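K.L.:
Sequence unavailable; structure follows:
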């Protein structure tokens, strides 16, 4: 086999109840397997439906823009997120690991993960044998806004070798806001990724969709993104990473969903992608890393200064 199918699980946001999300998630995975999927990809933080307990308010602004904008305070002593956090060794994750082995497909499960201190926003990738092969915690938490300030960010972009019916494929992950930074996809490409799985929880309008296309194009990566269904949301999407063919420019779009709930299979031709990556000019062959010192310098200057209402700057 040379094709790999990623089922984009564009589902209605569930209530933040582990029993509810386990049952609805299992039904979606069974549907994905019936459609021939090799991988089932959930939207962001499926275990609690991305439900927060704090108001969505701004935490960081340009220092000059705080006048007339008092900070939004969370409820004293209340957790920032609704629902119960889970761990990698929890019964909840174990259920989906067993399901992956039963169905013979990989499952990219997303959870509010219990962590030392604040919880994490995490993807657990289980292979078709039920083995946990990759854990990715969202690196670019939306630290400008509550309640994502109350998350522990991840610290790296790692890649795993996933055993599938189509053979081994090198897989990495970005979660929602991660994809808005070109360094995320670039780091995954440099680490050897061929496919990037991207759980999402926000409106996917033309700019974000175009941005995601660019991540695929500039890194010659297959990319797949699953979003929640609903009015103004939806538009789960996949691109195959091959911007040019024998006839010149081509559309990399594999599939784009509408706003309705459903399981949307994205079929990638791995052999064609690998051939394209061997002969084309993007990716890593002609980069000049010695010229990019500013990318890792870390200084922030105007107009990008941000601080809390009491003048504390954002710390990386």
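P.N.:
Noted; the coordinates are in hand. All values derive from a computational prediction rather than experimental measurement.
K.L.:
Could you use CA atoms for every contact and neighbour count after this?
P.N.:
Noted.
K.L.:
For this protein, which segments are assigned as helices?
P.N.:
18-34, 91-103, 182-190, 206-219, 270-279, 294-297 (DSSP state H).
K.L.:
wait, which of the ones you listed is closest to residue 252?
P.N.:
Counting by C-alpha to C-alpha, residue 252 lies closest to helix 206-219 out of the helices of the chain; the figure is 7.8 Å.
K.L.:
still on that earlier bit, in a markdown table: the helices of the chain, plus distance to residue 54 and mean neighbour count.
P.N.:
Shown next, in a markdown table, are those (distance: least, C-alpha to C-alpha, whole Å; neighbours: other C-alpha atoms under 10 Å):
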| stretch | distance to residue 54 | mean neighbour count |
| --- | --- | --- |
| helix 18-34 | 20 | 17 |
| helix 91-103 | 25 | 18 |
| helix 182-190 | 28 | 19 |
| helix 206-219 | 25 | 18 |
| helix 270-279 | 43 | 14 |
| helix 294-297 | 33 | 8 |
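K.L.:
Use this one as the comparison:
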């Protein structure tokens, strides 16, 4: 990645009610971001519809689409028309009965230049993703673009330092996380604050440990549980960008859609790694046990 500054925009998203309405809102936001100078635009997780994983419903699989497909065509046109590199997130129908949570990267001419299929799949109350998504098989491989080598991961991947590290070791120059995370409205304010703080802290840790900028683009707004059995989810927004020492460079609010724009100093990683050479000092001869599920203390 060259050392010239890079203007990045995060489109903090609220569900608009339909695929067409969501894509129209996204197109308007991308155009506005590009008009303000953005060259890289990042969208939130599963931004073409609601976060449907609150319940398990066979009919929901009808939301999935092929890649390439209609939404890819729209996103590619947004990238081309605005001259930006665009990171999107789609519910991929790979084959009958085989679906993925997939990020797609589009070049400034509208071409899809890479995909990443979400590797870590949660299965928690309100986040029943294992019902819908097959774990990814693309591995942790950065995607080369005209604005640099992008380490694209997705949401639940945020909690795993291994994923960030492998992207960094593979030459990623930015870590990017399209995200859908929020509070259970029944949690206490203290618990909600702890969860949000943990979410930001772990990603700032990835920035520090790898001396890379981290971009996390989240949803916002309340989305009801379609089954009516739970109070739904309050997505907490707070999209942010951290620098290579974990410093918060920009942060969105919690409750509203927002275009968060930041100019990244792309020479910082080199400067910080000279001062804190973590990659140099790794003891790769001693890390074999990390491949085990659990190390029995006996």
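P.N.:
Happy to help now that I have it. Fair warning: this is a prediction, and the values are worked out from it, not measured in the lab.
K.L.:
Which one of the helices of structure 1 lies nearest to residue 154 of structure 1?
P.N.:
Among those, the nearest to residue 154 of structure 1 by C-alpha to C-alpha is helix 182-190 (11.9 Å).
K.L.:
quick one, strands of the stretch 101-250 of structure 2?
P.N.:
For the stretch 101-250 of structure 2, the strands defined by DSSP state E, counting those that start in this stretch occupy 112-117, 143-145, 148-152, 174-178, 182-183, 214-217, 220-223, 233-236, 240-242, 248-251.
K.L.:
whereabouts in structure 1 does the last one align?
P.N.:
Translated: strand 248-251 of structure 2. Under TM-score structural alignment, strand 248-251 of structure 2 corresponds to residues 253-256 of structure 1.
K.L.:
which residues are in contact with the matching stretch?
P.N.:
With contacts defined as C-alpha atoms under 8 Å, 6 or more residues apart in numbering, stretch 253-256 of structure 1 is touched by 235, 236, 237, 238, 239, 240, 264, 265, 266, 267, 268.
K.L.:
Hmm, residue 82 and residue 51 of structure 1 touching each other?
P.N.:
Yes. Using C-alpha atoms under 8 Å, residue 51 of structure 1 is in contact with residue 82, at 5.6 Å.
K.L.:
give the contact list for the residue nearest to residue 39 of structure 2 when sequence neighbours are not counted.
P.N.:
Nearest non-adjacent residue to residue 39 of structure 2, counting by C-alpha to C-alpha, 6 or more residues apart in numbering: residue 84, 4.7 Å away. Shown in contact with residue 84 of structure 2 (C-alpha under 8 Å, 6+ apart): 34, 38, 39, 40, 41, 107, 108.
K.L.:
okay, now the second one: neighbour count?
P.N.:
When counting by other C-alpha atoms under 10 Å, one arrives at 23 neighbours for residue 38 of structure 2.
K.L.:
what separates it from residue 49 of structure 2, distance-wise?
P.N.:
From residue 38 of structure 2 over to residue 49 of structure 2 the distance is 24 Å, taken as C-alpha to C-alpha, to the nearest Å.
K.L.:
From residue 240 of structure 1, how far off is the aligned residue in structure 1 for residue 89 of structure 2?
P.N.:
Following TM-score structural alignment, the counterpart assigned to residue 89 of structure 2 within structure 1 is residue 110. Residue 110 of structure 1 is 23 Å from residue 240 of structure 1, where distance means C-alpha to C-alpha.
K.L.:
How about residue 187 of structure 1?
P.N.:
According to C-alpha to C-alpha, residue 187 of structure 1 and residue 240 of structure 1 sit 18 Å apart.
K.L.:
can you check residue 168 of structure 1 too?
P.N.:
The gap separating residue 168 of structure 1 from residue 240 of structure 1 is 17 Å, by C-alpha to C-alpha.
K.L.:
more neighbours, the two?
P.N.:
Taking other C-alpha under 10 Å, residue 168 of structure 1 and residue 240 do not tie; residue 240 has more neighbours (27 against 11).
K.L.:
Leaving out chain neighbours, which residue sits closest to that one?
P.N.:
Leaving aside its chain neighbours, residue 240 of structure 1 sits nearest to residue 222 (4.4 Å; criterion: C-alpha to C-alpha, 6+ apart).
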